[in-house]
Structure formats: structure tokens, C-alpha cells
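1. fold the following.
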Amino acid sequence: MRTQVAIIGSGPAGLLLGQLLHKAGIDSVILERRSRDYVLSRIRAGVLEDGTVSLLDAVGASARLHAEGLPHDGFELLFGGRRHRIDLQRLTGRRVTIYGQTELTRDLMDLRAASGATTIFEAEDVALHDFDGGKPHVTFSKGGTAQRLDCDFIAGCDGYHGVSRASVPADAMQLFERTYPFGWLGILADVPPVSHELVYAGDDSGFALCSMRSPSRSRYYVQCGLDEDVANWSDERFWDELRRRLDPATAEALVTGPSIEKSIAPLRSFVAEPMRFGRLFLAGDAAHIVPPTGAKGLNLAASDVHYLSQALIEYFNERSQAGIDAYSARALARVWKAERFSWWLTSLMHHFPQDNPFIRRIQRAELDYLVSSDHAMAALAENYVGLPY
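-> Got it, this is the predicted structure:
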């Protein structure tokens, strides 16, 4: 089997890259080690920057997003018992859109299937070969039969635990990482959101986030210790803890109900440099992780794919290496800005075990300054809606 670009991973990054290449007449094959149903069962965040929406528009995968997604012109910070709105539209002229990653993935999968492009699910024992040479190829097995996929380039879009980054010699990359001493305990419930926009709460009781997936499905989080066991958190205990971290009016308005999913996610910042190794490129979580506070994970994957698709289209159409040679530096420049923003917002809104009263006062002073200065709010809003590609 042969293709121009072998894409490892059928998450949003791999699927979006495949469609951008398909629109340009470039052939690709996606290899996914899980089943289609498994991929679509994963529940992830869904705050989309305008740039991500524009890419989905470009490949024709946004009809349902525009029909069912929730455009948000702002969000709120809650501290000191009061909610303070950050008006994204006024400050930047832009907005974000709430649309679940599972639904986005489904749309891209359906579009790829309709286009006739090849996706191989349940590809086992995937291995990457000769990506530092002139004849890259991927071996895998399907249904017990060994197969080989020859290609011009390999795009590693298979996440933090995937085979792509693991295939690179350790001495060929530099890893940067920070792990946070807490996690987010989150639940999904079929109840109306407590607010029509996201509410980030950071006060003496600890961090909480009020989010949503639709007008009738809500996603809520509370900061918790890494030693917590989700089995010890009944729905009743979660709702009580969430109310404790909200202002009285918001807590009173909260509608509760049985959870349909409950989990604890640790928080991590991670970057692998570079993002290109010969004819292998890393994109999305294969190359970087951000804490979810800034809603940047999926959006960074989209910007990586934007840069990578441009580079590959330039190569195949013009036989120019310029975009390929610049890919890693271009992608990482935006990655590190998003890492900084996610780290800053996480540090501002959460309690760290080592914090003393002085640090808590500094956090409060920064929040007070933030909501009293248009310049400070504009910087926050500019980063939240997404820096330009």
C-alpha cells in the first residue's frame, strides 16, 4: 500500500489534517489503533477558537457546529463572592464557540468517509521506519495480517501516549514538563448550565469551573488532590462541594442531577522540541500538553495542523522545502505562547499546597487589577480567543 502522507491517529488533529490535504488533492491514509466507536466515546473539552472554526469551515465540516454550537461573546471570573464578565467581543471583536470535541470528531469522520479517503481502524503493532531517511514507511497488522504503508511523510497525531513521539530517539528531542499538584474532578450531567457563559471560580474554597456542552448538558469541575479516588465522590458530595465554591446567587441557581460521566484529570504542561524529525512531524498532544484552564489543547492541535498542511501542500505543489523546514519553529512559537497563558491562568485561579497567605493575597490583588483594567482584560481576552496563526 502507498500514500503521500501517513497520518497516525484519528483524533481531531489527524482527521482535520487529512481533510485539509484532501481538499488540496493530496492523498493520505489514517491509521488508528482503536475502533471508531472507542474514539467517539472519549469525552473532551469543546471551547473552539475562531481560527479552529475557520479551518472546519474550510474543509466543509462545520454545518452542524454552526447549527448546534453555542457562540460565546464572553466568560466570567468569580472571586470575592462576585462575578466579573470578560467581554471578548468588546475587547477583541471575536468570540469562542462551545461544541463538544466528540461531535467535532464525528463530523470529521463522516466527512472523511464521504470523501472516500482511507482510514484503517484497529491497526495493531504500528511501527514507524526510516523517517530520517528517504523512504519512510509504516508497518502494522490488521486482523492478524502484517501490512506495510509506504509514504513520503508521516504525521504523528496520535496523542501523548502514541507511538509517534516514542519512535524518536531520546537524544534527538528536548522535553519540557511541569506537573501540577492537583487535578480536576469533573462530571457531565443532563442539566441546564448555571450560566449561559463559562464561569471560572477561584477563591478561598478552591477552583471550580462551570461549563456546558449544550443548553441541556452541563460540564462542571472542582479542583481536587491527586490522591483523591473518584469512587469516593458521590453525586451529592460533588454538588455540595461545587455550591461551596460559588457565590450564593449562582449556587442557588444551580440545577443538579445524576452524573453520566465522572472522572479526575491530572494537570500537566508539556512540550517536546523540535516537532519535526526528518520526514516525521508531530502535531497536537503528541508534541505538547496544556492544562485545560485556558482551553487550548484542541485549538493548539488545529494550529499545528494548519502549519503542517500548508507546508505539505507547498511541498507537493511547488516542490519547495521551505514550509517543511519552518514547521517546527512556526508551530512552537504559538505553542509556547499558549503554554504561558495556560500556566498563568492556572496559577492565578488555583490553590497550590505550598501557597502561604502572602501568595493568596497576591492572587487576589492580580484578579482585582485584572477586572479593573481594560488593558489587562484585553490581554486576557486576546489570548483566550486565540492568537493569530
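
2. from here on, contacts and neighbour counts on C-alpha atoms
-> OK.

3. do you know how far the residue nearest to residue 323 when sequence neighbours are not counted is from residue 325?
-> In space, not counting the residues next to it along the chain, residue 323 is nearest to residue 311; the distance is 4.1 Å by CA to CA, 6 or more residues apart in numbering. Between residue 311 and residue 325 the computed distance is 8 Å (CA to CA, to the nearest Å).

4. what helix or strand is residue 242 on?
-> Taking DSSP states H and E as the criterion, residue 242 maps to helix 235-244.

5. ranges for the helices of the stretch 51-200 of the chain?
-> Taking DSSP state H, counting those that start in this stretch, the helices of the stretch 51-200 of the chain run over residues 63-68, 88-92, 101-115, 163-166.

6. for the ones you listed, which one sits closest to residue 318?
-> Of all these, it is helix 101-115 that lies closest to residue 318, at 24.6 Å by CA to CA.

7. dump the residue contacts of residue 50.
-> 94-97, 385-386 (CA atoms under 8 Å, 6 or more residues apart in numbering).

8. what about it, distance to residue 64?
-> Taken as CA to CA, the span from residue 50 to residue 64 is 16 Å.

9. over to residue 20?
-> From residue 20 across to residue 64, the span is 18 Å (CA to CA).

10. and the spatially closest residue to residue 41 that is not a sequence neighbour, how many neighbours?
-> Leaving out its chain neighbours, the residue that sits closest to residue 41 by CA to CA, 6+ apart is residue 102, at 7.3 Å. A total of 18 residues lie near residue 102 under the criterion other CA atoms under 10 Å.

11. contacts only, for residue 102.
-> 40-44.

12. now that we have those residues, which one has the most neighbours?
-> With neighbours defined as other CA under 10 Å, the most crowded of the contacts of residue 102 is residue 40; it has 16 neighbours.

13. state the distance from that residue to residue 373.
-> Plainly put, residue 40 is 42 Å away from residue 373 if you go by CA to CA.

14. returning to what we had before: what helix or strand does the residue nearest to residue 323 sit in?
-> When elements are assigned from DSSP H and E, residue 311 belongs to helix 297-318.

15. what does that helix contact?
-> Contacts with helix 297-318, where a contact means CA under 8 Å, 6+ apart, come from 12-13, 16-17, 20-21, 24, 26, 45-46, 48-49, 51-52, 55, 283-285, 289-291, 320-324, 327, 330-331, 334-335, 338, 389.

16. now the residues you listed: which count as buried?
-> Among the contacts of helix 297-318, those scoring as buried are 12-13, 16-17, 20-21, 26, 45-46, 48-49, 51-52, 55, 283-285, 289-291, 323-324, 327, 330-331, 334-335, 338 (criterion: 16 or more other CA atoms under 10 Å).

17. give me the subset of those residues lying in strands.
-> Among those, the members falling in strands (DSSP state E) are 48, 289.

18. filter the buried ones among the contacts of helix 297-318 down to the ones in helices?
-> Members of the buried ones among the contacts of helix 297-318 lying in helices (criterion: DSSP state H): 12-13, 16-17, 20-21, 51-52, 55, 323-324, 327, 330-331, 334-335, 338.

19. run this one through as well so I can compare:
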Amino acid sequence: MTTQVAIIGAGPSGLLLGQLLERAGIATVILERKSGDYVLGRIRAGVLEQGMVDLLREAGVSERMEAEGLPHEGFELAFDNRRARVDLAALTGGQRVMVYGQTEVTRDLMAARQASGATTFYEADEVALHNLESDAPSVTFIHQGKRYHLHAQYVAGCDGYHGVSRRTIPDERLKTFERVYPFGWLGLLSDTPPVTHELIYARHERGFALCSMRSVQRSRYYLQVSLDDTVDDWSDARFWQELKQRLPNDVAQQLVTGPSIEKSIAPLRSFVVEPMQFGRLFLVGDAAHIVPPTGAKGLNLAASDVSTLYRLMVKVFEDGRTDLLERYSEVCLRRIWKAERFSWWMTSMLHRFSDEETFEERMQLAELDYLTGSRAGLTTLAENYVGLPYEALE
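-> Down below sits the predicted model:
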């Protein structure tokens, strides 16, 4: 079996890359170790940057997003029992974000992949990458008991932090940067109307809280919790009670509660590897970097990687520009580190790091007070939140 680009991973980044390449006439095969239903069952991000929205339009998969997504021109910061709105559109010349769940993005991309007739193997076992530093890389795997050998010209590793792609690269060829935060996020999904029509990021002495949404009738809420906590420690009643305590009084009074559809706890960490390529293997998304969810950059960073790799592959296959291959890491990492900085800054400003009153706590409050009273500060926040521009390859 042969193809031009082998894509490891059928999450949103792998599917989006495949969709863009297929539309450009570049053949792809996607391998995914999980089932399609499992991939769709992942509850993940729901805030899309302007750049990702534009990329989904370019990929021809934006119809349902345009009809059902919720454009947001701002969000709120809450602290000291008060609220301050960040007017994204006014501060960035009209840019905004789109609230549209990662599950729905994946569903749209799956449908487009199936309609295109391009090959995808779900539940592919024993995936292994070979000869990545040669002109003839390949991938072996087992599907439904049959062993396959896939020959490709390039391989895209879109298989996440635990995937095989990054682990195939020798340790001595990578440099790792990491910060682990001493808390996690407990998320609750419910079929209740959102407490407000825009997101609220709340800093409170009891810990951080976030009011988000998936639609006008489905809400997603988060609480900062201890890494020692489990989902079983948090009944729905306890979650709603704690959330109300961390929100400004006027918001808490409007909160509509109900039974949870899903609850989960995710640890927070920052992680980057350099470089993001090894021979003819290119790492994309979580395979190369992870950000804390504060600021909603994870899926959006993966999309900017996809955009860079897609445009690189088009130049290689259409124009023979193999000289640009070495620029992939350089271009991607500039934007990644800026997003890492933004996510680290938002996390540091809004979360409780100690049970004691500390210097850092006073700095958080001073930062929020300054930020919400300064147009320059709000502009910096807004520019990063809607997403920094995608960098051209040349």
C-alpha cells in the first residue's frame, strides 16, 4: 500500500490535515488506534480562534459550524466579586472567537473524510514507523488481524502525547520543556442554559472557576480542584454549590443547575518538545506540545500546526520546494511558545496556588486590577485570546 502522506491519528488535527491535503490533490491514509466512536466520545475544547475558523472554512467543513456555532465578541474576567468584560472585537479590529465543540468539529471532519472516499483505518494495532530519515519512510500496522505495510513520502504524527510518533524519535534528538501545575480542572457538562451568553473566567480565594458552553442549551463548567480529588468525590450537588461560591453574587443567582451528562478531572501542564520533526516525520498538536486549558489554546495550536504543514506539503508536491521542509519546526515553535506564554500567564493570574495569603496572591489581584483598567493591557489579552496570526513559510 502506498500514499503520499501517512497521517497517524484521527483526532481533529489528523482529520483536518487529511481534509486539506485531499482537497489539494495530495493522497493520504489515516491510521487511528481507537474506534471512531471512541474518538467522538472525547469531551474537549469548545472555543475556536479566528484562524481555526478560517482554516475550517478553507477545508470546506464549516457549514454546520456557521449554522450552529456561537460567535463571541468578548468574554469576562471575574474577581473580588466584580466582573470586567474584554471586548475582543473592539480591541482587535473586529476579530472574535467561535464556540463550537471539538466533538462537533471532529464529527464534521469524519463526515467529510467518508464522503471523499479517502482511506482511514480505525482500531489499527501495533502501529510502527520505519526509515524516517530516509527517502522512503513507511508504517506497519495490523487491522482486523491483517498486517499492512504502508509506504509514504512523508509522515504526520497527529496521535497526541501518548502516541507512537514522538516515542519513535530517539530521546537524544529531542529537547523537552515541561511544567506541571499543582492542581487540576474538574469539568461538568449539563443540559442547562449557560449562566451568561459569554464565557466567564473567575479568580476566587477558593480557587479558579470557568463558565463556558457548547450551545444555547448545553453548558460546560470547570472548577480548580486538588490533584488528589477524584470524580467520585464530587457529587453534582457539591459541584454546583462550590461553583456558586466562586462566582460573583449576581452570576451565582442566575445559575441554572441540573444533572451532569459527564464529569472528568484533567491535570494541568505545559509541555513542548524541540524540534517538531525527525527526518520525514512531522509532529502535530499534542504530540509536540500541551498547554493548560486556561485561554483555550490546545486545539487551536494544533490547527496552526496543521495549517503550516499543509501549506508546506503543497509547496513540496506542487513546486518541489523541499528546501522548506527544515522550516516546519522553526515556524511552528515561534507561535507555540507565544501561546505557551499566554496560557501560563492566564493560569498563573487566575488560579489559587496556596492556602495562605501570599505575595503571589496580591500580585494576582494587582495584575487583574491593572489589566481591566488599561486599554493597552486589555488589547494584549484580546490579541492573544483571538489568536496570533499564522506565520507564512517564506
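
20. check contacts around residue 154 of the first structure.
-> Contacts for residue 154 of the first structure (CA under 8 Å, 6+ apart) come out as 5-8, 131, 136-137, 279-281.

21. now which residue in the second structure aligns to it?
-> Under the alignment (TM-score structural alignment), residue 154 of the first structure maps onto residue 155 of the second structure.

22. mind checking how far its match is from residue 374 of the second structure?
-> Look at residue 155 of the second structure and residue 374 of the second structure: by CA to CA, they are 46 Å apart.

23. and residue 151 of the second structure, by the same measure?
-> According to CA to CA, residue 151 of the second structure and residue 374 of the second structure sit 56 Å apart.

24. who's more crowded, the two?
-> residue 151 (19 against 11).

25. wait, the more buried one sits on residue 134?
-> No: with contacts counted by CA atoms under 8 Å, residue 151 of the second structure stays clear of residue 134, the gap being 11.9 Å.

26. need the contact list for the closest residue to residue 249 of the second structure other than its chain neighbours.
-> Once flanking residues are discounted, residue 249 of the second structure sits nearest to residue 81: 6.8 Å by CA to CA, 6+ apart. Applying CA under 8 Å, 6+ apart to residue 81 of the second structure gives the contacts 247-249.

27. buried members of those into PyMOL, please.
-> Buried members of the contacts of residue 81 of the second structure, defined by 16+ other CA under 10 Å, are picked up in PyMOL with:
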select buried, resi 247+248
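
28. okay, and which of the contacts of residue 81 of the second structure map to strands?
-> When those are checked against strands (DSSP E), there are no matches.

29. how about the contacts of residue 81 of the second structure in a markdown table, adding distance to residue 176 of the second structure?
-> Formatted as a markdown table, the contacts of residue 81 of the second structure follow (distance: CA to CA, whole Å):
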| residue | distance to residue 176 of the second structure |
| --- | --- |
| 247 | 37 |
| 248 | 40 |
| 249 | 43 |
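
30. now, which of the contacts of residue 81 of the second structure sits nearest residue 186 of the second structure?
-> Proximity of the contacts of residue 81 of the second structure to residue 186 of the second structure (CA to CA) peaks at residue 247, which lies at 15.6 Å.

31. and stretch 378-385 of the second structure against the first structure, how far off on average?
-> Comparison of stretch 378-385 of the second structure with the first structure after fitting gives an average deviation of 0.2 Å (mean CA distance after the TM-score superposition for the first structure).

32. buried ones in that stretch, by neighbour count?
-> Result for stretch 378-385 of the second structure [16+ other CA under 10 Å]: buried residues 378-379, 381-385.

33. cool, and stretch 60-72 of the first structure?
-> 61-62, 65, 69-72.

34. need the max-distance pair from those.
-> 61 and 72 (19.9 Å).

35. possible to save the contacts of residue 154 of the first structure as JSON lines with neighbour count and distance to residue 112 of the first structure?
-> JSON lines is the format used below for those (neighbours: other CA atoms under 10 Å; distance: CA to CA, whole Å):
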{"residue": "5", "neighbour count": "26", "distance to residue 112 of the first structure": "15"}
{"residue": "6", "neighbour count": "27", "distance to residue 112 of the first structure": "15"}
{"residue": "7", "neighbour count": "29", "distance to residue 112 of the first structure": "13"}
{"residue": "8", "neighbour count": "30", "distance to residue 112 of the first structure": "15"}
{"residue": "131", "neighbour count": "21", "distance to residue 112 of the first structure": "26"}
{"residue": "136", "neighbour count": "21", "distance to residue 112 of the first structure": "24"}
{"residue": "137", "neighbour count": "22", "distance to residue 112 of the first structure": "22"}
{"residue": "279", "neighbour count": "19", "distance to residue 112 of the first structure": "24"}
{"residue": "280", "neighbour count": "25", "distance to residue 112 of the first structure": "22"}
{"residue": "281", "neighbour count": "25", "distance to residue 112 of the first structure": "21"}
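
36. now for residue 140 of the second structure, how many residues are close by?
-> Residue 140 of the second structure has 16 neighbours, counted by other CA under 10 Å.

37. what sits against the closest residue to it other than its chain neighbours?
-> In this structure, residue 140 of the second structure finds its nearest non-sequential neighbour in residue 149, 4.5 Å apart by CA to CA, 6+ apart. Listed by CA under 8 Å, 6+ apart, the contact set of residue 149 of the second structure reads 1, 138-141.

38. and residue 225 of the second structure, by the same measure?
-> Taking CA under 8 Å, 6+ apart as the criterion, residue 225 of the second structure is in contact with 183-186, 207.

39. wait, residue 118 of the second structure sits on residue 31?
-> No: Residue 118 of the second structure is beyond contact range of residue 31, at 11.7 Å (criterion: CA under 8 Å).

40. neighbour-wise, which of those two wins?
-> Neighbours per residue (other CA under 10 Å) separate residue 118 of the second structure from residue 31, with residue 31 holding more: 25 against 15.

41. average distance between the helix holding residue 311 of the first structure and the second structure?
-> Relative to the second structure, helix 297-318 of the first structure is 0.5 Å off (mean CA distance after the TM-score superposition for the first structure).

42. could you give the separation of that helix from the chain centroid?
-> In terms of CA atoms, centre = their mean, to the nearest Å, the centre of helix 297-318 of the first structure is set 16 Å apart from its chain centre.

43. and stretch 16-35 of the first structure, by the same measure?
-> Taking the mean of its C-alpha atoms, stretch 16-35 of the first structure sits 19 Å from the chain's own mean (CA atoms, centre = their mean).

44. since that was my last question, I'll sign off now.
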